[in-house]
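Okay, sequence plus prediction incoming.
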Amino acid sequence: MIIIIQLIGGCTLIPWFGLAGLSFMSFDTPKATKKLIPWLFIFSVFSYPFIIGGSYWWAWSTFMSGNIKSAIFWSSLPIGLFVFAYLVIIRSPSLLRKSK
């Protein structure tokens, strides 16, 4: 079960590569490098692979100690973060139109 969940979570890195490449477009506006939001966005996008690696390491550590439910939770964490980020990205065009 844990291996299947981790394989599915590893597949979330495929769309991450595209998002990571396009994330630098947050600096397209003038004076964007002086604002905090684009930097936080870049940091959150590029920290995602480290979150995957850390949660999978923690999942296997808890699995080896015998706590299977906790291992399943840590294995599912990257998938949950991916779904949350996907929903935020889907909602962002409507949020940008409302702020104008």
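Sure thing, it's come through.

all contacts plus neighbour counts: C-alpha atoms, from now on.
Fine.

Which residue comes closest to residue 19 once chain neighbours are left out?
With CA to CA, 6 or more residues apart in numbering as the criterion, residue 19 has its nearest non-adjacent residue at 7.6 Å, and that residue is residue 45.

so how far is stretch 81-97 off the chain centroid?
With CA atoms, centre = their mean, to the nearest Å as the basis, stretch 81-97 stands 12 Å off its chain's centre.

thinking again about what came up before, go ahead and confirm the residue nearest to residue 19 touches residue 22.
No. If you go by CA atoms under 8 Å, residue 45 and residue 22 don't touch, sitting 10.2 Å apart.

adding another structure so you can compare the two:
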Amino acid sequence: MCSRCKRLYPLGSRCEACASAGARRREQKRKHTRPSAWARGYDSSYAKGRAAILADRPLCSLCNARPATTADHVIPLSRGGTNDISNLRPACAPCNFSRGNRPA
């Protein structure tokens, strides 16, 4: 019996129609996932710049209240920015994530 549609099916846990429908759903979900950090441009140059920025300035440059845990891009990578240290500034996670991809 198919575990999804409850039709009688002699082999496996799902009939061919339900199995192919599940495969289509998984494929659609895979297509809409976010690319990896490496694919988005966060490579070793970003890691080095982030470490240098956080060591130099420990407070968030946006709110000046919380400790900086991330490096924010002044001009986002998606808008043509680079991982150069002159394009990075220290930011706490809430400030950095709320900015989105807007230029500073």
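Okay, I see it. Just so you know, these numbers come straight off a predicted model, no measurement behind them.

Superposed, what's their TM-score?
Overlay of the two chains. TM-score (TM-score structural alignment, normalised by the length of the first structure): 0.27; 43 aligned residues with a CA RMSD of 4.3 Å.

Quick check: which element contains residue 89 of the first structure?
Using DSSP states H and E, the element containing residue 89 of the first structure is helix 68-99.

Counting neighbours, which bits of that helix end up buried?
Judged by neighbour count using 16 or more other CA atoms under 10 Å, the buried positions of helix 68-99 of the first structure are 68, 70-79, 81-82.

export these to CSV and tack on distance to residue 52 of the first structure?
Formatted as CSV, the buried residues of helix 68-99 of the first structure follow (distance: CA to CA, whole Å):
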residue, distance to residue 52 of the first structure
68, 18
70, 15
71, 13
72, 13
73, 12
74, 9
75, 8
76, 10
77, 8
78, 6
79, 9
81, 10
82, 10
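
follow-up on the earlier one: in terms of secondary structure, what does the helix holding residue 89 of the first structure contact?
Contact analysis of helix 68-99 of the first structure by 3 or more CA pairs under 8 Å, 6 or more residues apart in numbering; DSSP states H and E lists helix 2-10, helix 48-64 as its packing neighbours.

With residue 17 of the first structure as the reference, name the closest of these.
Of all those, helix 48-64 sits nearest to residue 17 of the first structure, with 10.2 Å by CA to CA.

and that closest one, what other elements does it pack with?
For helix 48-64 of the first structure, the packing partners by 3+ CA pairs under 8 Å, 6+ apart come out as helix 2-10, helix 68-99.

could these go into TSV alongside distance to residue 53 of the first structure?
Below are these laid out as TSV (distance: least, CA to CA, whole Å):
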stretch	distance to residue 53 of the first structure
helix 2-10	10
helix 68-99	9
